[in-house]
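> Turn this into a model:
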Amino acid sequence: MSKFHVLIPAAGSGSRMGSELPKQYLPLLGKPLIHHAIAMFVQVPRIASVHVVISADDALWDERAVDYGNKFQVHRNGGATRAATVLNGLNAMADEVDSQDWILVHDAARPGLSASLLASLLDSLEHDEVGGLLAIPLADTLKRADPQQRVSNTEPRDGLWQAQTPQMFRYEILQRALQLAGGAPTDEAQAVEALGLKPKLVPGELRNLKITYPQDLRIAAAILLADAKENQAS
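Below is the predicted model:
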């Protein structure tokens, strides 16, 4: 029976946050941003292992890391791009996974993934031939800007979805896709699509936002605080 493994690439700098501290280490409710992603996965029994890939020279990890238990591992072989970091992580865990095991690649900067949303992804894709990803249909009107930041035209949004993570594919498929990927695919699904495959879109939620700008931290904090209050009341 195929197992589920999580891979979290965390070798980036998050320059759009305007902070000298790499984004994955920014504080959120008193803990590094990446902690919230890791902690959720290690608590889910269906997840066999959780792997974080950081830069070889990352000195901040040892200062901020905690003990996440025996299903957790860190690999210090991050690459120059997201795709390279994920591929390096796959290679590092090769001896511990089967070629048909599922790999869930998740952003270190998505602290709002819930256990129910993760379960929906696993249940939807466990027997799928290709795999897929969480995503949400676009609701806002899309405008394309010209070089002067004026609207050049309005883009039709029919059939458009905003990709989220986790993105879930078989180890063998994902490794091959990233090995063959030209340029720098912005996510794992794009690399898999280049193989001629069609990943499945699994409905996500707005709460699973990626922290990109400073104001996003406040939104994430509000979501996690609401979760904590709900858990205390139940």
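> going forward, measure contacts between C-alpha atoms and count neighbours the same way
Will do.
> Now the strand or helix carrying Gln167: buried residues?
According to DSSP states H and E, Gln167 maps onto strand 161-170. By neighbour count on 16 or more other Cα atoms under 10 Å, the buried set for strand 161-170 is Ala163, Gln164, Thr165, Pro166, Gln167, Met168, Phe169, Arg170.
> The helix or strand just after that strand packs against which elements?
Past strand 161-170, heading to the C-terminal end, the next element that is a helix or strand (DSSP H and E) is helix 171-180. Taking 3 or more Cα pairs under 8 Å, 6 or more residues apart in numbering; DSSP states H and E as contact, the helices and strands that helix 171-180 lies on are helix 82-92, strand 102-105, helix 188-193.
> Following up with a second sequence; could you model it the same way so I can compare the two?
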Amino acid sequence: MTEASTPRCYALLPCAGVGSRSGAALPKQYVNIAGRAMVAHTLAALAEVPRLAATLVVLASEDAVFEQHVPGFAGERGWVCRRGGVQRADTVAGGLEELLARGARPQDWVLVHDAARCLVRPEWVDRLIDACLADEVGGLLALPVADTLKRAEDGRVAETLPRSDKWAAQTPQMFRIGLLREALVRAGTAVTDDASAIEALGLRPLLIEGDAANLKVTWPSDFMLAERVLAARTKANP
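As a prediction, this is how the structure comes out:
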């Protein structure tokens, strides 16, 4: 395989949401954590993954503050577009179209990552790439479920579910651009992660063990935890 035909890897951050569950007064991706906006921490980690040809941030059309919170991001490996939609799947779909418009190919890989997973580490991303590059489908970081699972009904436990085969999905999730594009078109906007759309095509993504620290900052208490972790990392690596 020639260098020109070797599939490249791109990261895509859907960053058009408002984070209504966070309780923050502004979109949660811009909340200051350990000295800078949450999304800035996420992008800094992805910038340390050399195999990513570029990282595309997909914003809402009316977003006028990204550049204030992440100054100097745009460049050869830092791309921004304002093609976000109402649902996450709309935003990812818009981002895929932008990648293709910027020269990415359908056979290239895209690693879709939640901006709110600001504790991501470059080595976790590399682990995902290593596992997926030779795979026909792709895969995602995930963790085996450790807690006992209950199904609720009218505010009470209806049953206890077996957990031995349950995994909690994380991001990044890595698939071919063309395949994910087709999957999202067919699945519609109701899917909550990219793997679900791929599964709807009858395919089975790889599960690559992630890390419990790859937290998605969602609830108010998550911000405090992320602050402590990032502050400790900064102290350890000044």
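> thinking again about what came up before, so which of the helices and strands packed on helix 171-180 of structure 1 is the most surrounded?
The highest mean neighbour count among these belongs to strand 102-105 (a mean of 26), with neighbours defined as mean count of other Cα atoms under 10 Å.
> what's it packed up against?
By contact count (3+ Cα pairs under 8 Å, 6+ apart), the secondary structure elements abutting strand 102-105 of structure 1 are strand 4-9, strand 161-170, helix 171-180.
> Pipe those into JSON lines and attach distance to His106 of structure 1 per row.
Rendered in JSON lines, the data for these read as follows (distance: least, Cα to Cα, whole Å):
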{"stretch": "strand 4-9", "distance to His106 of structure 1": "5"}
{"stretch": "strand 161-170", "distance to His106 of structure 1": "4"}
{"stretch": "helix 171-180", "distance to His106 of structure 1": "14"}
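> out of these, which comes closest to Lys229 of structure 1?
The closest of these to Lys229 of structure 1 is strand 161-170. By Cα to Cα, the value is 25.2 Å.
> The closest one corresponds to what range in structure 2?
Aligned using TM-score structural alignment, strand 161-170 of structure 1 spans residues 167-176 in structure 2.
> Looking for the alignment partner of Leu43 of structure 2 in structure 1.
The equivalent of Leu43 of structure 2 in structure 1 is Ile38 (alignment by TM-score structural alignment).
> ok, for its match, nearest residue in space, not its chain neighbours?
By the measure of Cα to Cα, 6 or more residues apart in numbering, the closest residue to Ile38 of structure 1 outside its immediate chain neighbours is Val50, 7.4 Å from it.
> Which strand or helix spans the counterpart of the one you found in structure 2?
For Val50 of structure 1, the aligned residue in structure 2 is Thr55 (criterion: TM-score structural alignment). Under the criterion of DSSP H and E, Thr55 of structure 2 resides in strand 52-59.
> Superposed on structure 1, what's the mean shift for that strand?
With the two structures superposed, strand 52-59 of structure 2 lies on average 0.5 Å from its match in structure 1, counting by mean Cα distance after the TM-score superposition for structure 1.
> so Val202 of structure 1 is in which element?
strand 200-203.
> what's the matching range in structure 2 for that strand?
Counterpart in structure 2 of strand 200-203 of structure 1, with TM-score structural alignment as the criterion, is residues 206-209.
> what do you get for stretch 7-15 of structure 1?
In the comparison with structure 2, stretch 7-15 of structure 1 aligns to the range 12-20 (TM-score structural alignment).
> Please apply the same query to stretch 114-121 of structure 1.
Using TM-score structural alignment, stretch 114-121 of structure 1 lines up with residues 121-128 of structure 2.
> neighbouring contacts of the matching stretch?
Taking Cα atoms under 8 Å, 6 or more residues apart in numbering as the criterion, the residues outside stretch 121-128 of structure 2 that touch it are Ala45, Leu46, Glu48, Val49, Gly139, Leu140, Leu141, Pro172, Met174, Ile208, Gly210, Asp211.
> Then stretch 206-219 of structure 2?
Among residues not part of stretch 206-219 of structure 2, those counted as contacts by Cα under 8 Å, 6+ apart are 19, 21-23, 114, 116-120, 124, 127-128, 131-132, 137-144, 170, 222-223, 226.
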